[in-house]
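Novice: Here's a sequence, model it:
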Amino acid sequence: MDYQEYLESIKTLNLWARHYYVLDDPIATDEEYDKLYHQIKDFESSSNFPALAYSQTQRVGYKILESFSKASHIQRMWSLDDVFTFQELTDWIQRVSRGENLTFSVDPKFDGVSLNLLYENGLLIKAITRGNGEIGEEVTQNAKTIKSIPLSIPYKQKIEIRGECVIAKEDFEKINEERFQKGENLFANPRNAAAGSLRQLDYKITAKRKLQFIPWGVGYCEIEEESFFALMQKVRSFGFIASPFSTLCEDIKAIEKSYQLLIKERDSYPIALDGMVVRIDAIALQEQLGFTIKSPRFACAYKFPAIEKKTRILGVELQVGRTGVVTPVAILEPVEIEGARVSRATLHNFDEIKRKDIWINDYVLLIRSGDVIPKIIKSLPNLRDGTQKQCEIPTNCPICGSELLIEEKLIKCQNLSCKARVKNSIIHFVSKKSLNIDGLGEKIVELLFERGKIACLEDIFCLSAKDFEGLEGFKEKKIHNLLNAIEKSKGVELWRLINALGIEHIGEGASKKLANTFGLDFYTKDLQDFLLLDGFGEEMANSLLEFCRVNKERLLKLFEILNPSYENAIKEDSKLSGKVFVITGTLSQRREHYQELLESLGAKVSSSVSKKTDFLLCGEDAGSKLTKAQEFGVRILSEKEFEELLKD
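Specialist: Here you go, the predicted model:
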């Protein structure tokens, strides 16, 4: 075989592989495939030419990893808001359509693990798990063993292709059968099997698991298309598995028809489905609607009805959270739902208990709402046998005994010194998405709290080796590592500290926005400053304002202890400081890039045009915001003019 024959052989083998693994339409026998594969492999090992990156031989051959490294997505991977009923879908469509007639792109929602593929110059460069949406684990060498992921595509520009890694039900059963024979723990469901298979440090295990990759979207992408459906058709033509049941729907009736078809196919379809993804098809309108802090406004997941199981309520336990809210939790006769053993379920509040007529010792119907959260949907009064007891509304805190505040649905312990409130605040403060203090987990916090070693957040930073003397399981090395981890938390990113404070309605995304916009001065801002932040509503802003007012001294103390770091705090001397911008249309970079840049210069970015708007940064295919800006006489900037403004 010479080099030209080698190139032709790779082309032929890749074609055979695509027909077998992607199109499910073999055009060569296994014997022919294996013979050509080994001819290519022999040439690569004996010639002076390096093996081409898109050769099928490059799917395997890497060393076993010691751990996965972290990698960033170019554009964030968002999660979707869920709707569970036709009425919820109707409400969502009314919100996003604003009375206009829209076309929707609908796709089946596969029950697997999300993966982001980065291609440059037509070659697969990286494969990254979703992670927290911004940073995930790089699993490139494992992804290359998945035969339905092309090593090369005909599109040469940089592109992020997103999809779901899944395992067929039949292959899942075989994996569990093999694990049973070996005495290994069984996977609960195909989704868990897919996630566990993708994150193997030994690529050979991943290669055996018959993972499939089905694309459902893009991140960074320079392909110019008006329709999301057309864009995905083009992406799938690059050599990916076509998504079955994908279609365009002109109205809600067509969406519901497609949804009911999927429900009928759910059990017989070879890959696990858990719903349908509904998106506004017009990409320009997607850009205009943008995102909330957590999810896109232009798409939702229309989930399948959850599987119901019958069980009995053995008792009700009262939990006191860090904000003092008392939540009743049902203790259940254990029951298995889709591989998960469920023995507890939230009852939310006593109004909910009354509305659903739930008594202790009742039989109830239980679902895992969204296949994740256990939820009691109704009681079964016809099965009562006289042993049932009503759930009494508590008048005193089950932890500290103080009188509870009872306001309609809300039952709350007002005692700021209540042990449950303080302890749960500390647990949240050191948790993974807060200060992330390695080794200081929930059990250790509980132990230190019960032994009186810590009584408030600030006490964590006063711990010494003496405080651990006599505590079971704490040897010199463990104590040293824990104290080191506490010390290393000093200089923590400011957003983590804000998130750690547990301010009601302020989560990870809002914390990052506050830190990047205002820096350490966030606690000095007023209601209007907060309301100008994209994604902030009045409830969030008022909650934040009240927290900062009440806890100002404590915040300053924590700033002094931790000296938190931040990157994009406001520059008060900037000429753009205080100016209000609105961003619209399709720009060369993601919208968040411009927003973070403007906020770092002290500008405020709003989601809507008003008389107070100073500038409209306008990309291609701008819509109603451009018209409104022209009406108000707002200065309109092209991307080039915006860059000139920044230089000035």
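Novice: hey, let's count contacts and neighbours off CA atoms from now on
Specialist: Fine.
Novice: can you confirm residue 453 is in a strand?
Specialist: No - read with DSSP: H, G, I helix; E, B strand; the rest coil, residue 453 is coil and lies in no strand.
Novice: That one - how many residues pack around it?
Specialist: 17 (other C-alpha atoms under 10 Å).
Novice: ok, now residue 603?
Specialist: Neighbours of residue 603 under the rule other C-alpha under 10 Å: 24.
Novice: Hmm, it is touching residue 572, no?
Specialist: No - look at residue 603 against residue 572 with C-alpha atoms under 8 Å: they stay out of range, at 9.5 Å.
Novice: Quick check: the gap between the residue nearest to residue 20 when sequence neighbours are not counted and residue 15.
Specialist: Nearest in space to residue 20, with sequence neighbours left out and distances taken as C-alpha to C-alpha, 6 or more residues apart in numbering, is residue 26 at 4.5 Å. Distance, residue 26 to residue 15, by C-alpha to C-alpha, to the nearest Å: 10 Å.
Novice: And the residue nearest the centre of the chain, how close does it get to residue 250?
Specialist: Taking C-alpha atoms, centre = their mean, the centroid of the chain lies closest to residue 79, which sits 4.6 Å from it. Going from residue 79 to residue 250 by C-alpha to C-alpha gives 24 Å.
Novice: List the buried residues of stretch 383-402.
Specialist: Going by neighbour count (16 or more other C-alpha atoms under 10 Å), the buried part of stretch 383-402 is 388, 391, 397-398.
Novice: Taking these, tell me the two that lie furthest apart.
Specialist: 388 and 397 (24.1 Å; C-alpha to C-alpha).
Novice: Do you have the strands of the stretch 1-150 of the chain handy? List them.
Specialist: For the stretch 1-150 of the chain, the strands defined by DSSP state E, counting those that start in this stretch cover 70-72, 81-83, 104-110, 113-120, 123-129, 135-137.
Novice: Turn these into CSV, including mean neighbour count and distance to residue 548.
Specialist: Converted to CSV, the strands of the stretch 1-150 of the chain look like this (neighbours: other C-alpha atoms under 10 Å; distance: least, C-alpha to C-alpha, whole Å):
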stretch, mean neighbour count, distance to residue 548
strand 70-72, 16, 32
strand 81-83, 18, 29
strand 104-110, 23, 41
strand 113-120, 23, 38
strand 123-129, 22, 36
strand 135-137, 19, 30
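Novice: I'd like those written out as TSV, with distance to residue 648 added.
Specialist: Listed next are those as TSV, based on distance: least, C-alpha to C-alpha, whole Å:
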stretch	distance to residue 648
strand 70-72	32
strand 81-83	41
strand 104-110	43
strand 113-120	34
strand 123-129	38
strand 135-137	34
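Novice: and for comparison, fold this next one:
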Amino acid sequence: MNRKSLTIFSPYTRVQRVISTMKMNKEEALNKIKELQAELSEHNYKYYVLAQPEISDFDFDMKLKELEKLEKEYGIHDSNSPTKRVGSDLSSDFEQVDHKYSMLSLSNAYNEDELRDFDTRIKKIIETDDFEYVCELKFDGSSISLTYENGELVRAVTRGDGVKGDDVTTNVRTIKSIPLKLRGSDYPDSFEIRGEILMPFEIFNNLNEELENAGEPLLANPRNTAAGTLKMKKSSVVAARKLDAYLYYLLGENLPEDGHIQNLKKAREWGFKISDATQLCKNLDEVFAFIEKWDTERVNLPVATDGIVIKVNSKRLQDNLGYTAKSPRWAIAYKFKAESVSTVLKSVSYQVGRTGAVTPVANLEPVLIAGTIVKRASLHNADIIQNLDLHMGDTVFVEKGGEIIPKITAVDPTKRHPMFQPVSFITNCPECGTELIRREGEAAHYCPNEDGCPPQIKGKMEHFVSRKAMDIDGIGQETIELLYNEGLAKNISDFYLLKKEELENLERMAEKSAQRILDGLEASKKVPFERVLFALGIRFVGETVAKTLVKKLHTIENIQNQTAEQLIEIDEIGGRIAESVVEWFSKEEHIDLIKKLQEQGLQFAISEDQLEGQTDKLAGLNIIISGTFEKHSRDELKKMIEKNGGKNVGSISKKTSYMLAGSNIGPSKLEKITKLEIPMISEDDFLKMLE
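Specialist: I've put the predicted structure just below:
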């Protein structure tokens, strides 16, 4: 639908010249400006959100030109005016902004059984089946977080790493389906709404047609193109790309409703584009019916989708269900079955990761899968190769696991030539020549030369500077490659010995970039101990394990002096982790590395502020949490137990000290704690214990 189909001749065109020549006083002009701004915003809403245009494109453009003329003549600079939708030709860099609420990813399900497991977990935690789900289309674009204050868009931030993202407000202002000012007046003073920035298929195809006519390389798919467009430095180019957006989640302190779908309905009234496909489902059967419907109907949509998102509707229950380290417990993404295509295996190469794991990679005849040209696919490990009975030259079936990572799923043996040779896994590291090892119980082969194998060294350096580790500004993969090849940094401690003049002499490194790196290194000296421990790259010591070790042992010396048996005594530290930690600290080069980093001023002990927040008020107590709560979420209560020396347990036994009981406790749990005579305490009782 477009506005041109509505009107051929308009009275507006005949009076336009008269209006433009009329003299107005300033008050009349300001009133006219406000009137035109409101009118054009309304037409934008009806055209881009409701798909119900009321005037022709020509009339709209004439009104817009009149508004531009008046704003310029009377010096009006309103960032929310419809005239600002066209963007600017000025380049801009993107500032990093912390998310007020972390933007986590969703866990995935690929079949009905996995959704039933999700449903069972929800019911087990909240101990009731009296709740509803909301099903939404999972749009395949670029995630965005929009912040509104007093009804006006003030900030738009990409997902980034989930903790911080890029401020792309200037570019997002050009997207006409995103309101700059909200309709009505019943919205919260401040709130956040999240959604997906998309490039419609029609726009994408037109863009590729233009590139083809110009003899330029074609774009791969709408998702990547939307993400790339959103990060362009000229907002005028972004405006020309005609991006679209669907919004799907509200966050804030004073949301109008407890129900997620009810809040989306309010958001639609405020002017946001909410998918009509969003549906309230009372049970799993209705969820399955929704999935079945859209698995076929999605091909008729104007934008890309790759699955269905299922969410618990109640915000109160969402808060009680809480989050894991990576995803909310109250939502899951059902991914549509991946497209499978046949192609030919040309060769197998091998990659070495930062942990020394060697991954075989299949090099394929290029093939189009789910909108992307695929030339390579992971084979994961030697067992996968053996199970596939893979031979060089085989015709193989490739699909994208979760629509993202290509993988070989099967071989067509009927097309195998008798002379084709089987693929044999290598015995030595392809980078340093060291003989590979395979630890008992593990699928991967490893290069044990962790301190002398170039890709392992560079991988550890990349991990060290990453956002969730030391977060060192200005040092990325290319810079590490350059520093390593020039001999300026052969391990992570060498970063802190870099000189400004050395950096400035590097290719494509100006004075400003060199100073940015040095400032980032200096700032990293304030990074807390748990992140420093994680940054060291000890095998199996992720973010959560690093926090556990630091909380319990406080200093690097204490961690270093632990035996495997002592480490296993710490909650959540298993035998594999304990052995890895002991092995890492047994090497002299690692002890020397820590000494060098300590000399440079990095944090290797827990801070006094963190110690001050810990108490032993709950020391020795095993507490199980059950039911739903009013003042705190279950995750918050768990943290409070741990911070005060207690242990949060997941099941009832004779060792359980208390049940922290909310509402809606299941009858089986009540029966069990009564039988074992375990005391029940309320949320208020628990908080009093901490006073």
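Novice: Need the TM-score between these chains.
Specialist: Remark: TM-score between the superposed chains equals 0.82 [TM-score structural alignment, normalised by the length of structure 1]; 634 aligned residues with a C-alpha RMSD of 4.5 Å.
Novice: Just give me the match in structure 2 for residue 215 of structure 1.
Specialist: In structure 2, the residue matched to residue 215 of structure 1 (TM-score structural alignment) is residue 247.
Novice: so its match touches residue 192, yeah?
Specialist: No - when contacts are counted by C-alpha under 8 Å, residue 247 of structure 2 is not listed as touching residue 192 (10.6 Å).
Novice: Which position in structure 1 pairs with residue 307 of structure 2?
Specialist: Alignment note (TM-score structural alignment): residue 307 of structure 2 maps to residue 275 of structure 1.
Novice: so how far is residue 574 of structure 1 from the closest residue to its match other than its chain neighbours?
Specialist: What sits nearest to residue 275 of structure 1 in space, not counting adjacent residues and going by C-alpha to C-alpha, 6+ apart, is residue 303, at 4.1 Å. Separation of residue 303 of structure 1 from residue 574 of structure 1 (C-alpha to C-alpha): 47 Å.
Novice: now residue 563 of structure 1
Specialist: Separation of residue 563 of structure 1 from residue 574 of structure 1 (C-alpha to C-alpha): 25 Å.
Novice: From the buried residues of stretch 383-402 of structure 1, which land in strands?
Specialist: Taking DSSP state E, every one of those sits outside strands.
Novice: Show me which of those is closest to residue 599 of structure 1.
Specialist: Using C-alpha to C-alpha, residue 397 comes nearest to residue 599 of structure 1 of the buried residues of stretch 383-402 of structure 1, at 43.9 Å.
Novice: Was I right to think the closest one contacts residue 405?
Specialist: No - contact criterion C-alpha under 8 Å: residue 397 of structure 1 and residue 405 do not qualify, at 9.5 Å.
Novice: which residues are common contacts for these two?
Specialist: Listed contacts common to residue 397 of structure 1 and residue 405 are residue 413; contacts here mean C-alpha atoms under 8 Å, 6 or more residues apart in numbering.
Novice: before we move on, the earlier item: would you turn the buried residues of stretch 383-402 of structure 1 into JSON lines with distance to residue 340 of structure 1?
Specialist: Putting the buried residues of stretch 383-402 of structure 1 into JSON lines (distance: C-alpha to C-alpha, whole Å) gives the following:
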{"residue": "388", "distance to residue 340 of structure 1": "27"}
{"residue": "391", "distance to residue 340 of structure 1": "27"}
{"residue": "397", "distance to residue 340 of structure 1": "32"}
{"residue": "398", "distance to residue 340 of structure 1": "30"}
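Novice: List the buried residues for the lengthiest helix in structure 1?
Specialist: Longest helix in structure 1, counting residues (DSSP state H): helix 30-46. Buried positions in helix 30-46 of structure 1, judged by neighbour count with 16+ other C-alpha under 10 Å: 33, 37, 40-41, 43-44.
Novice: got the contact list for that helix?
Specialist: Surrounding helix 30-46 of structure 1, the residues in contact under the criterion C-alpha under 8 Å, 6+ apart are 1, 6, 9-10, 13, 16, 50-51, 56-57.
Novice: tally of neighbours for residue 612 of structure 1?
Specialist: Number of residues near residue 612 of structure 1 (other C-alpha under 10 Å) recorded here: 11.
Novice: and if you look at residue 300 of structure 2?
Specialist: Neighbour count of residue 300 of structure 2, defined by other C-alpha under 10 Å: 9.
Novice: And residue 179 of structure 1, how close does it get to residue 172 of structure 1?
Specialist: To residue 172 of structure 1, residue 179 of structure 1 is 11 Å away according to C-alpha to C-alpha.
Novice: Those two: which has the busier surroundings?
Specialist: Ranked by neighbour count (other C-alpha under 10 Å), residue 179 of structure 1 and residue 172 place residue 172 first, with 24 against 14.
Novice: Give the aligned equivalent of the more buried one in structure 2.
Specialist: In structure 2, residue 172 of structure 1 lands on residue 204 (TM-score structural alignment).
Novice: Kindly confirm my reading that that match is in a strand.
Specialist: No - under three-state DSSP, residue 204 of structure 2 sits outside any strand and is assigned helix.
Novice: surely it meets residue 224?
Specialist: No - under the criterion of C-alpha under 8 Å, residue 204 of structure 2 makes no contact with residue 224, lying 10.6 Å away.
Novice: pretty sure residue 213 of structure 1 contacts residue 163?
Specialist: Yes - between residue 213 of structure 1 and residue 163 a contact is recorded at 6.4 Å, counting by C-alpha under 8 Å.
Novice: Neighbour count for those two, which is higher?
Specialist: Using other C-alpha under 10 Å as the criterion, residue 213 of structure 1 and residue 163 rank with residue 213 on top: 24 against 20.
Novice: circling back: could you pick out which of the contacts of helix 30-46 of structure 1 are located in helices?
Specialist: The helices, defined by DSSP H, take in 6, 9-10, 13, 16 from the contacts of helix 30-46 of structure 1.
Novice: Just give me the match in structure 1 for residue 327 of structure 2.
Specialist: Using TM-score structural alignment, the partner of residue 327 of structure 2 in structure 1 is residue 295.
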